[in-house]
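Undergrad: Sharing a model prediction with you, sequence too.
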Amino acid sequence: MSGDQQPKICIGFDFDAQSVWAGSFGLSTPTALSRGEFGPRTAMPRILELLEREGVSATFFTPGHTIDTWPEVCRRILADGHELGHHGYMHESPVALDEPAERAVIEKGLEAMDRNLGHRPTGYRSPAFDLSANSTRLLLEYGFVYDSSMMADDFTPYWARTGDVLHMDRAFEFGREIELVEVPCSWSLDDFPQFELVVTPPVVMAGMNEPDKVRRMWLADLEFMVERVPGGVFPLTLHPQSIGRGARIKVLEDVIARGKELGARFCTYHEAATTWRASAPPPQGAR
């Protein structure tokens, strides 16, 4: 099977640690922050051991705050051959930020990586899977190769756009494609809403699903992709503090096992983006 036609599985971890509770949910109590601490303290050794045992490379989208707080864990991620991607600084969504503020967050995350790790990321994922009108243009300007925050496809990368305009009284206005690969994501392939209980109005997330339900969902999508989407990319989004707790990690073990049975190649998001880019038509102008 050729590389382009081989199914690919991208295991992406949003390594948020404490930042998601403070930055996204506005919680700073000891119990809330301890949920984030579980990720680097307890889950990450389990996850990194599993990936090493299975010979699987993964991508860790990591806020700058996590890097500043847990630099030794982030150094191990790189030492083990995994990819480290940008994920804001304090898990702040860019949606409400003006352009100078969004630039500042991008730069602060980059500075944390450089200061602690001497590393420059090629990929970005927005906290909470959302972007501002400026985001894709800024990512291209800062030299990113790919983004993984949008959902216009399920298993096939595509070129990101800038300059889209939503008109309420006439057709949607498509902006121009740019040389930024979008590796799409999906809430249905994200462990956080499946497993976590969050009650901080207006955010209410009921989660707490049994692992078997999540396993069935993910394997069904994986099998669909392998059967129907030649060369597809299966973009799993996991959080160490969620997937690494108790029996949940067995779901990841089963996804890896089934992926190997199906002949899938495990690769980083960077590898998936550059593989797609190598044979993709060039970006088109405004449609």
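TA: Happy to help now that I have it.
Undergrad: can we go C-alpha only for contacts and neighbour counts from here?
TA: OK.
Undergrad: Next, the buried residues of stretch 209-228.
TA: The neighbour-count criterion (16 or more other CA atoms under 10 Å) identifies 211, 214-215, 218-219, 221-222, 225-226 as the buried residues of stretch 209-228.
Undergrad: For it, which outside residues touch it?
TA: Applying CA atoms under 8 Å, 6 or more residues apart in numbering, the contact partners of stretch 209-228 are 7, 155, 189, 194-195, 232-234, 247-248, 251, 254-255, 258-259, 262.
Undergrad: what's the neighbour count on residue 163?
TA: 15 (other CA atoms under 10 Å).
Undergrad: I'd like the distance between residue 218 and residue 60.
TA: Distance check for residue 218 against residue 60: by CA to CA, to the nearest Å, it reads 19 Å.
Undergrad: Equivalent analysis for residue 248, please.
TA: From residue 248 to residue 60 the distance is 18 Å (CA to CA).
Undergrad: Tell me which of the two has more neighbours.
TA: residue 60 (28 against 18).
Undergrad: Could you pull up the residues touching the more buried one?
TA: So residue 60 contacts 12-15, 77, 82-85 (CA under 8 Å, 6+ apart).
Undergrad: if we go to 10 Å?
TA: Contact analysis of residue 60 by CA atoms under 10 Å, 6 or more residues apart in numbering lists 11-16, 74, 77-78, 82-87, 123, 125, 237-240, 268-269.
Undergrad: picking that back up, report the buried members of the contacts of stretch 209-228.
TA: Among these, the ones that count as buried by 16+ other CA under 10 Å are 7, 155, 189, 194-195, 232-234, 248, 251, 255, 259.
Undergrad: tell me which residues in stretch 116-126 are buried?
TA: Judged by neighbour count (16+ other CA under 10 Å), stretch 116-126 contains these buried residues: 116-117, 119-126.
Undergrad: Alongside the first one, take a look at this:
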Amino acid sequence: MKPFPVLLTFDLDGETAFEEMHPGIPYYVTQGGYGPRKGVYRIMDLLDKYSIKGTFCVVGQTAERYPEAVEEIVSRGHELACHGYTHRGYNALEPKEEKEAIIKSREILEDVYGMPIVGHRTPRWRPSVRTHKNLQELGFTWNSDYMGAEDSFWNTVEGEKSKLLEIPVAYNLDDWTFYFDWGATVAETVDVWEIEFDARYKDRSIYCLTNHPQVTGRPSRLLCLKGIIEYALKYPDVEFMKATDYVEEYWG
């Protein structure tokens, strides 16, 4: 039996997470900028402590504004994945705009990564009806937006099974949901994440955690990430994996 896969994924949005919702309001915009300026480094230091490699889904504009942060992600051995050019959901874009956003963001990241970008997560988890077809045509091997399952599955494109693997996400495994939407405490959050870990470990699906450097990169909230890492490490057959490694080893 293969080890139970744990994927730590991080959406590096920067200011783009707030610029459309709250344009020009420093309270929000500077909160987004905290991610690439401070939070992402704090998260990487924690991952280094446990020799864990993660997957960072980076917005193209954020990579342009903070190239040193993206370069550091790569230099520490983590994976880069596309997260749109802006943080606007693809369901709000025209067909041409969507494809251009995917292509442009990938080109920006590949210039830093030095190898093909094959992973993708739609901004705000809001793909359009065209997204999976676009991703398959552009050579992506995995996407991570849907919540309809605990385990990964092959997406369907135009009624046929595709070669695009969907790595499912979940509201109760997303730091934004707990801290921004629900106003939860660190203790409440880690408690739910541990319970969810137990359940998924039992059914041998996948544990894919979504964190944001502007959220979990804060000192107190980093303790929650530390807590779930140490909790998972108590199990004998757990493997922390980059998303593309998981796709190749478990679904290749």
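TA: Arrived safely, thanks for sending. As the structure is a computational prediction, the values presented were derived from the model and not from experiment.
Undergrad: among the buried residues of stretch 116-126 of the first structure, which are in helices?
TA: Assigned to helices by DSSP state H, the following of those qualify: 116-117.
Undergrad: Take the buried residues of stretch 116-126 of the first structure and keep only those in strands.
TA: The strands, defined by DSSP state E, take in 123-124 from these.
Undergrad: Can you tell me which of the buried residues of stretch 116-126 of the first structure is nearest residue 98 of the first structure?
TA: Relative to residue 98 of the first structure, the closest of these is residue 126; by CA to CA it sits at 15.2 Å.
Undergrad: for the counterpart of that closest one in the second structure, what are its contacts?
TA: Matched to the second structure by TM-score structural alignment, residue 126 of the first structure sits across from residue 122. Residues near residue 122 of the second structure by CA under 10 Å, 6+ apart: 57, 59, 82-85, 87-91, 102, 128, 131, 143-146.
Undergrad: Trace residue 211 of the first structure over to the second structure, please.
TA: Aligned partner of residue 211 of the first structure by TM-score structural alignment: residue 186.
Undergrad: What's the separation between that match and residue 218 of the second structure?
TA: Taken as CA to CA, the span from residue 186 of the second structure to residue 218 of the second structure is 11 Å.
Undergrad: Residue 198 of the second structure now?
TA: 26 Å.
Undergrad: likewise residue 82 of the second structure?
TA: The spacing between residue 82 of the second structure and residue 218 of the second structure, counted by CA to CA, is 24 Å.
Undergrad: which of these two has more neighbours?
TA: Between residue 82 of the second structure and residue 218, counting by other CA under 10 Å, residue 82 is the more crowded of the two (30 against 17).
Undergrad: Mean deviation, the longest strand along the second structure versus the first structure?
TA: Longest strand of the second structure, by residue count under DSSP E: strand 4-12. Average distance, strand 4-12 of the second structure versus aligned residues of the first structure after superposition (mean CA distance after the TM-score superposition for the first structure): 0.5 Å.
Undergrad: Give me the range in the first structure that that strand lines up against.
TA: Residue span in the first structure matched to strand 4-12 of the second structure, by TM-score structural alignment: 7-15.
Undergrad: hang on, the earlier thing: going through the contacts of residue 60 of the first structure, which ones are buried?
TA: Using 16+ other CA under 10 Å as the burial test, the contacts of residue 60 of the first structure include 11-16, 74, 77, 82-87, 123, 125, 237-240, 268-269 as buried.
Undergrad: residue in the second structure matching residue 34 of the first structure?
TA: Matched by TM-score structural alignment, residue 34 of the first structure corresponds to residue 30 in the second structure.
Undergrad: my guess is its match meets residue 14, correct?
TA: Yes - applying CA atoms under 10 Å, one finds residue 30 of the second structure in contact with residue 14, separated by 8.6 Å.
Undergrad: who has more neighbours, these two?
TA: residue 14 (28 against 15).
Undergrad: Surely the more buried one forms part of a strand?
TA: No - read with DSSP: H, G, I helix; E, B strand; the rest coil, residue 14 of the second structure is coil and lies in no strand.
Undergrad: got a list of what it touches?
TA: Residue 14 of the second structure sits next to 29-37, 58-59, 61-63, 65-66, 87, 212-214 when contact means CA under 10 Å, 6+ apart.
Undergrad: now do residue 233 of the first structure
TA: Neighbouring residues of residue 233 of the first structure by CA under 10 Å, 6+ apart: 6-10, 154-157, 183-184, 222, 225-226, 264-267, 269, 272-273, 276.
Undergrad: do the same with residue 16 of the second structure
TA: Contacts of residue 16 of the second structure by CA under 10 Å, 6+ apart are 23, 29, 32-33, 59-62, 85-88, 123.
Undergrad: By neighbour count, which of these wins?
TA: The contacts of residue 16 of the second structure, ranked by neighbours (other CA under 10 Å): first place residue 59, 32 neighbours.
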